[in-house]
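Chemist: Return a 3D structure for these sequence lines:
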Amino acid sequence: MANTTSEMPNNDATRDPAKPRAETSNSAQAQGAAEKLVAGEPDHSDCDVVVIGAGPGGYTAAFRAADLGLKTILVERYGTLGGVCLNVGCIPSKALLHVGHIVDTAEQLRHQGVVFARPTIELDQLRDWKSGVVTKLTGGLAIMAGKRQVQTLSGWATFTGPHALKIQDEQGERSVTFKHAIIAAGSRPIVPAGMDLDDPRVMNSTDALELEEIPKRLLVIGGGIIGLEMATVYDALGSKVTVVELMDRIMPDADRDILRPFEKRIRARYENIFTGTRVTGMEAKEGGIKVSFEGSDAPARDLFDRVLVAAGRRPNGDRVNAAAAGLDMEQGFIPVDDQQRTGVAHIFAVGDITGPPMLAHKATHEGKVAAEIIAGHDSAFEATAIPSVAYTDPEVAWVGLTERSANEQGIRVEKSVFPWAASGRALAMSREEGMTKLLFDPDTGRVVGGAIVGVGAGDLIAEVAHAIEMGSTAPDIGLTVHPHPTLSETVALAAEVAEGTVTDLYVPRSDGVEAG
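Modeler: From the prediction side, this is the model:
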């Protein structure tokens, strides 16, 4: 069992990283926390904490609990740690998106006088490389679990009581008793009625990552982040892509102005994008999947080599037998408070299963909070803003308030925008279609939201998230010296636009006096 370091001075310079963010406690407190917090647990338990699910939220919770001196068991339904994100989600998709970006970049270089031959896609080698990336990460997690003396069990975990689990695998089942539990069981793809065709040519996002073939014509059902990311991959690899979305716009959570450069690019590349359109039926034919549509612009029927159903995800709350532990659920989600505690005091939940946004980076922070509360520390998940990123080409990212959400809530905001057409770095990369937008509270001047579209937007949005958390104002950002020429300086320049001090654009002053 990993032990925390004994007493250390309570100051930032010598703060033990194994201690929680909210306070510093000694190892005796951590090791005795389980006994203090729970009344009525069995006389003997297999562990202080059992964590159900080894995705980003689950393994973070387990590792943090072990670091705080708690005997921890981590249960994962996959054969390797990492959950959906590392095994069949975030990581393999980003690996393929990287490859797609390189293919696109090579194609675009012809405009700068550098012409490559058309790439040959060796699917087996590409698939092996993608799997190798996953193996490195999941293998690393196994090593870290071992070093922390976290016991890992493989199988499906379901509650049999408030302090007991049944774990089922191919060899049979076993029971585990616990003092505390953290549910990090994640979510799964939604398959709407009529789209659950029993044909391998109809894929969910997991199937699509297997790269069995590059279809000549691919239909993506769902214009959200997952569907559009996979569309980006298959388009780069050579498929003719059609996207169909039930809403009147793709990626509906993002502001329209931020989406405009992305949508302009994909409309020029994809075969079709149908919004406000419903898929009314699918039929397996020898030559492909025959799909019926209902929408003003879509054809009545069309034939595709493969269909990707990316219509969202649903929580796995219904798969853990929550009722046996006395837990309540709301549409498959398990409600929690800001300490990640469920309605049962010794059971916690983190990640997708607690409700939207269903994001790995949200889950990791929640996992730490749950472990720290169990260890007897003062902690809470009180994020002011959680970034969202579509790793498409170009990337689309936003955090905090959007203009749309501000309007819906009746919140006044002031907007400043810096177009990447005025960015030396963007022009040097031939990717000047991007833009950086900041939203400010007109009363306090603080940043309350931001959005970026362009290459690397997912990395850049972190600066805006930090600004929101720290209560930064436009001068705070604009007066922070950013390196030049970089894309990061577009955030500072957007702040200068708000202040009226920008010199990289000509912006007429609102009082009618011309200013640079």
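Chemist: from here on, contacts and neighbour counts on C-alpha atoms
Modeler: Noted.
Chemist: And for Asp124, the neighbour number?
Modeler: 12 (other CA atoms under 10 Å).
Chemist: Pull out the buried positions in the helix or strand that contains it.
Modeler: Secondary structure assignment for Asp124, by DSSP states H and E: helix 123-147. Of all the residues in helix 123-147, those buried under the rule 16 or more other CA atoms under 10 Å are 127, 130-131, 133-135, 137-138, 141-142, 145.
Chemist: Give the next helix or strand downstream of that helix.
Modeler: As assigned by DSSP H and E, the chain's next helix or strand after helix 123-147 is strand 151-154.
Chemist: hmm, back to that, ok, so of the buried residues of helix 123-147, who is nearest Lys240?
Modeler: When the buried residues of helix 123-147 are compared for distance to Lys240 (CA to CA), Arg127 wins out at 20.4 Å.
Chemist: Quick check, the closest one in contact with Leu211.
Modeler: Yes. Counting by CA atoms under 8 Å, Leu211 is a contact partner of Arg127 at 6.7 Å.
Chemist: and stretch 29-36, how far apart are its ends?
Modeler: 9 Å (CA to CA, to the nearest Å).
Chemist: One more sequence to fold, the one below, so I can look at both together:
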Amino acid sequence: MPDLKCKLLIIGAGPGGYVCAIRAGQLGLDTIIVDESAPGGTCLNVGCIPSKALIHAAEEFHRIATAGQGPLGISAAAPEIDLARTVAWKDGIVSRLNSGVSGLMKKAGARFVAGRARFLDGKTVAVTQAGEEIQIRAEQIVIASGSAPVELPFLPFGGDILSSTDALALTKLPQSLAVVGGGYIGLELGTAFAKLGVKVTVVEAEGRILPTYDRALTAPVAKRLEALGVTVMTGAKAEAFAGGQLHTDQGAVEAEKVLVTVGRRPRTQGIGVEELALTLDGPFVRIDQHCQSSMRGIYAIGDVTGEPMLAHRAMAQGEMVAEHVAGHAVEWDKRAIPAVCFTDPEIVTCGALPGEVEGTKSSEFPLMANGRAMTCEREEGFIRVVWRESDHAVLGIQAVGAQVSEMSAAFTLAIEMGCCLEDIGATIHAHPTQSEGLQEACLRALGHALHI
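Modeler: Next up is the predicted model:
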């Protein structure tokens, strides 16, 4: 392949990169996107999508396995799972989405180049593919190379030590699994394996699981883990793995496999970012309101720019950068970005937390008072609204409960649109749905909740 030129070059075809490429193509920009892996990045290929497939399969299995224990009068034979078949189904979904992303980029006119990219200078990137190297010269470049799992030196990935990627590729269930790290990735996968019958132990160095979330939101998750038979060790530090045991400073834990989920690091090494001498925030690329780095014409989006490491944040940044490069008057000015933890029950946070902004109050509505939650046998959790006393403006919404992730868009929209308690309280919510809990939380804040 001969050397190439373009208006916009994007390094990384994950959620941020491919959305940037699609939008740039729609705007008529000559765009090239480079990635050594299939389009979709970590999220589509080995992260968000595969993990949700496993979570769904585990929930279905657990629902059948425990049907006879519930009050519904349903009984079923003991289920079995062919994990290899489940993984093949998951891989089929990933393949379909890969093809979809490739088709959308092609439709928009963006060119995909397979290979590993490395900066030569602020305008030129070398791409290695099948042992051959080509150069791409671009007027503007976007770094969208994503992140990778953090590896512990005393628990290096390989063999029985699994990254989240490795865990999602297992075709045989281990008898026991130790999860090092009680954050959202570890708990999402640990819960799924527990529902499939694996003996799971979570080892968390902090004093509680999900330490970045407030205690009220995590309490129902901790209670559910206990009900599922998951052992949770907090304030515990993993030290080594040998002889089918994970050794910690609180004793040894039986573990056929060990899943390490202690965080993610920006994937900038090896692509020459350090040679550009970009200004950094710790390990992350520092950006301005247009996602431009300290070097003119070099942008960065997604996980390489720091927290929150969320696919939808990267997508929004990618879209904005494409429009900025095309000459549109846009900048990053998001009032709220939703974050979802797909544990059991699920957690959603959006906007300000209680006490985070001066002059605010919060109000909760428990799902045990919600008819839809009752009929689904999932009454745990609540919906909370954080509001400003002076004008009743809604600044934050959080929830914990079964499938509350599906309400995250409504939460974010309310904050982005500048809703007040009265706006949401006066909006008719369909009955019976869990979403009524949002209306009730606002009515409770106004002093006239109807169902509590």
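Chemist: follow-up on the earlier one: the second structure: matching residues for the helix holding Asp124 of the first structure?
Modeler: The counterpart of helix 123-147 of the first structure in the second structure, using TM-score structural alignment, spans residues 83-107.
Chemist: residues making contact with that stretch?
Modeler: 18, 21-22, 25, 38-40, 44-45, 49-50, 53-54, 57, 111-112, 168-173 (CA atoms under 8 Å, 6 or more residues apart in numbering).
Chemist: Can I have the buried ones of those as a PyMOL selection?
Modeler: To isolate the buried members of the contacts of stretch 83-107 of the second structure in PyMOL, using 16+ other CA under 10 Å:
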select buried, resi 18+21+22+25+38+39+40+44+45+49+50+53+54+57+111+112+168+169+173
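Chemist: In helices, which of the contacts of stretch 83-107 of the second structure appear?
Modeler: When DSSP state H defines the helices, the subset of those inside them is 18, 21-22, 25, 44-45, 49-50, 53-54, 57.
Chemist: Which one of these is nearest to Val200 of the second structure?
Modeler: Looking across these and measuring by CA to CA, the closest to Val200 of the second structure is Leu54, at 15.7 Å.
Chemist: For Arg319 of the first structure, see how far away the aligned residue in the first structure for the closest one is.
Modeler: The alignment partner of Leu54 of the second structure in the first structure, by TM-score structural alignment, is Leu96. Computed as CA to CA, the Leu96 of the first structure to Arg319 of the first structure distance reads 30 Å.
Chemist: Need the counterpart of Thr402 of the first structure in the second structure.
Modeler: Match for Thr402 of the first structure (TM-score structural alignment): Leu353.
Chemist: for the second structure, what spans make up the helices?
Modeler: Going by DSSP H, the second structure shows helices at 15-26, 41-46, 48-65, 83-108, 164-167, 184-195, 215-227, 311-325, 371-375, 408-416, 421-425, 436-445.
Chemist: what angle do the longest one and helix 48-65 make?
Modeler: What that stands for is helix 83-108 of the second structure. 140 degrees (axes from the mean of the first three to the mean of the last three CA atoms, to 10 degrees).
Chemist: Count the residues that sit near Lys123 of the second structure.
Modeler: 15.
Chemist: oh, I was asking about Arg63 of the second structure
Modeler: Counted with other CA under 10 Å, Arg63 of the second structure comes out at 16.
Chemist: Give the equivalent position in the first structure for it.
Modeler: Aligned counterpart of Arg63 of the second structure in the first structure: Thr105 (TM-score structural alignment).
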